[in-house]
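# Could you look at this predicted model? Sequence included:
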Amino acid sequence: MHSLPQRLATLNARFVQKPLLAAVRSPAILRRLFTLNAIIHMRTPAGLTTVPIQLGTRNCTLCDAGQAQNHGTLLYIHGGAFVMGNLRGYRHLVAAIGKSAGMRAVFLNYRMAPEHPFPAALDDAEATWRALSDDPDCGPLTLAGDSAGGNIALALLQRIIAKGLTLPAAVAVMSPITDLRMNNPSLTANRRSDPLVSTRWGARGVAAYLAGADPAQPDASPILGNFTGAPPVLIHADTTEVLFDDARLMADHLRAQGVDVTLHTQTGLPHVWHMGVGRTPEADASVAEIGQFLASHTLPGTKRQYT
């Protein structure tokens, strides 16, 4: 049974957030609601500092919750159905993962749809990755993202491989959407069980992002991509999510290409339950696991200790 704080958070997701997300069509209003939800529910860690930095063509933010050591740099790509998401709503999560991994954590403020459709966000991620790779002070690089940000992170990974850029030491994605063709069975089978995301809302975000582009291209649907030679990947997902098959089948795809992939699943938690870090034991445990995973592939002599 889940903890009381998690059960309350799941009820809020199902009966407040899910109906709002399904009903509101305006990206501008969705962004305001996202910020309001962050103000109400997202606990800012004690001692958190945020420092604006310029990486490539994008404004980014260095999030530091007091990690004592520098074991490298994490680039975090946020979710929000490609149309919303900001530092105010993500700084607690980004800082928590960075602290758990003992790394500098960089939040990417990428251009969002519908104002900037595909592949703008992916191009921003690539430019930022190149800038980090060129900085000798960054140390080992890692990559993470959630939901739509998980899509962008995995699409970026295949670009990195194809273009021969500096590989991340490890990649972690949470509840990723990996197939923008939107035809996986869980989109229908889990439409009632998913506590947060409705298929209708997800489809609107995908349509805004693609803006008529073909979803059957690897930059849009990384499940169709080539990941031969990729570093270890950790995927978190919940079996009740409408996007569960996106995670499950992505893990199968990576495994078939020889990638060291770990799929860890939960049951009955909301999409990207990690956002509750600092408020629910479930989120705290999952964030700690991600941090351990990333650290295990960047600290000398520890690469094979993660299980």
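That came in fine, so what should we check first?

# going forward, measure contacts and count neighbours with C-alpha atoms only.
Will do.

# can you pull out the strands in the stretch 1-150 of the chain?
Ranges of strands in the stretch 1-150 of the chain, per DSSP state E, counting those that start in this stretch, are 49-55, 58-64, 73-77, 104-108, 141-146.

# Please tabulate those in JSON lines, including the columns distance to Val206.
Conversion of the strands of the stretch 1-150 of the chain to JSON lines gives the following (distance: least, C-alpha to C-alpha, whole Å):
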{"stretch": "strand 49-55", "distance to Val206": "26"}
{"stretch": "strand 58-64", "distance to Val206": "23"}
{"stretch": "strand 73-77", "distance to Val206": "16"}
{"stretch": "strand 104-108", "distance to Val206": "20"}
{"stretch": "strand 141-146", "distance to Val206": "15"}
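
# Using a markdown table, lay out these together with mean neighbour count and distance to Ala120.
Listed next are the strands of the stretch 1-150 of the chain as a markdown table, based on neighbours: other C-alpha atoms under 10 Å; distance: least, C-alpha to C-alpha, whole Å:
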| stretch | mean neighbour count | distance to Ala120 |
| --- | --- | --- |
| strand 49-55 | 15 | 15 |
| strand 58-64 | 21 | 11 |
| strand 73-77 | 28 | 13 |
| strand 104-108 | 27 | 13 |
| strand 141-146 | 26 | 16 |
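
# Use this one as the comparison:
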Amino acid sequence: MLKQLLIFLGGVVLTTLFFVGRSFLDSPPDSTFASAEASKAANEMRRQMAPHVVKLVTGDIEDRRKLLNDVFFTPRIAEARELYPVRETVMPIDSVYTEVFEPVDGVLKDNANRVLINLHGGAFMFGARTEGQLESIPVANVAGMKVVSVDYRQGPEHRFPAASEDVATVYRHLLKDHQPGQIGIFGCSAGGILTAQSVAWFDAHNLPQPGAVGIFCAGGGAVFGGDSAVISAAFGTNFASDNEMPYFEGTSLDDPLVSPFEHPRVMAQFPPTLVITSTRDLTMSAGLATHQRLLEEGVPSELHVYEGLNHYWYADTGLPESRHAFKVMADFFDRHLAR
């Protein structure tokens, strides 16, 4: 059983859990180094989600999914589409549903043979059809690149390694038309963890590694613990519990396909990796540890830590920090993917 595992912090869903037992009216102090827009957005998110906390924690899984989609994701996706215009199409790959995002003016010439795979967040329970859009739209626009967002299988309906298998299915399909070095993979929260798990899965199943990966709002394995648990608790953004994630029922952190960052040999197989985290994110320690372990294994790793921001803060895509992060992502994949 996977106790204290990965409260897999996907998208905004678990960001709301810290409201339980806390005053809905009190806000943590703003960081003097965060933008005024970011601080305002964090406080607005608290006010927006506060009326729905009980249902998010105790409701039926389908009701919780619908609530998050309606209240949180839908308005932010609309804003992202306005700020970062893209063309969107559906592309089923075998049994896996994917959505494809391309800049409205077309993919840049230099990126004609490149493609990114997005693995959405959502605690391995939420975010299908919505968080993938919110993560993919700005990256496709800013990078001038095609992004394929994967609607992988999640819990409680499915169990590990269903998501890893679905990622591998999409990856194999893209390898028919792309060299591995032309493919990048990125994800936030659960999607960041799944990105690391996918690298381990490719290694175990004799698939070539992609050209570069991005692990955002996450680490290469379990996210619970470390100094960030204490820091996030002080700011009211610690939403950890001992609950098991249904998707990981019956697995172990000793499994390199679950927590690759516990296995140096697996970490040594990683392609160049971009790690993005923030100081009030419960997953910050896991992200920092992942970056350090990659460096120890000689893997090129780049780390960006944003001050005073919570988990998956760039869901508000118009923030100055969000725009900066999208540019960082675009530049990283431009430097490391083959043309």
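Received the coordinates, thanks. Because the structure is predicted, anything quoted here is derived from the model rather than measured.

# quick one on the thing from earlier: out of the strands of the stretch 1-150 of the first structure, the one nearest Ser286 of the first structure is which?
strand 141-146 (12.8 Å; C-alpha to C-alpha).

# Superpose on the second structure and give me the mean offset of the closest one.
Superposing on the second structure and averaging over aligned pairs (mean C-alpha distance after the TM-score superposition for the first structure), strand 141-146 of the first structure comes out at 0.5 Å.

# residues in the second structure aligned with that strand?
The aligned range for strand 141-146 of the first structure in the second structure is 183-188, by TM-score structural alignment.

# What are the contacting residues of the matching stretch?
10-11, 114-121, 135, 192-195, 210-218, 312, 333, 337 (C-alpha atoms under 8 Å, 6 or more residues apart in numbering).

# Mark which of these are part of helices, please.
Glu135, Gly192, Ile193, Leu194, Thr195, Phe333 (DSSP state H).

# need those residues in a markdown table with neighbour count and distance to Val100 of the second structure, can you?
What follows is these, written out as a markdown table (neighbours: other C-alpha atoms under 10 Å; distance: C-alpha to C-alpha, whole Å):
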| residue | neighbour count | distance to Val100 of the second structure |
| --- | --- | --- |
| Glu135 | 27 | 12 |
| Gly192 | 31 | 19 |
| Ile193 | 34 | 21 |
| Leu194 | 33 | 19 |
| Thr195 | 29 | 18 |
| Phe333 | 27 | 18 |
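
# what residues are up against Val106 of the first structure?
Cys60, Thr61, Leu62, Cys63, Thr73, Leu74, Leu75, Tyr76, Val94.

# can you tell me which residue in the second structure aligns to it?
By TM-score structural alignment, Val106 of the first structure lines up with Val148.

# And for Ile97 of the first structure?
Under TM-score structural alignment, Ile97 of the first structure pairs with Val139 in the second structure.

# can you check Ala237 of the first structure too?
Match for Ala237 of the first structure (TM-score structural alignment): Thr277.

# repeat for Val24 of the first structure
So, by TM-score structural alignment, Val24 of the first structure is matched to Val57.

# Flag every buried residue along stretch 159-168 of the first structure.
Arg159, Ile160, Ile161, Thr166, Leu167, Pro168 (16 or more other C-alpha atoms under 10 Å).

# swap in stretch 103-112 of the second structure?
Pro103, Val107, Leu108, Asn111.

# residues in contact with it?
Residues contacting stretch 103-112 of the second structure (C-alpha under 8 Å, 6+ apart): Pro85, Val86, Arg87, Ala140, Asn141, Gly144, Met145, Lys146, Arg339.

# Reformat those residues as CSV; add distance to Pro75 of the second structure.
Listed next are the contacts of stretch 103-112 of the second structure as CSV, based on distance: C-alpha to C-alpha, whole Å:
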residue, distance to Pro75 of the second structure
Pro85, 15
Val86, 17
Arg87, 18
Ala140, 19
Asn141, 19
Gly144, 24
Met145, 24
Lys146, 23
Arg339, 35
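
# Of these, just say which sits nearest to Arg265 of the second structure.
Distance to Arg265 of the second structure across the contacts of stretch 103-112 of the second structure (C-alpha to C-alpha) is lowest for Arg339, with 28.4 Å.

# what about that closest one, distance to Asn118 of the second structure?
Using C-alpha to C-alpha, to the nearest Å, Arg339 of the second structure is found at 19 Å from Asn118 of the second structure.

# Report the separation between Thr166 of the first structure and Asn226 of the first structure.
For Thr166 of the first structure relative to Asn226 of the first structure (C-alpha to C-alpha), the value is 16 Å.
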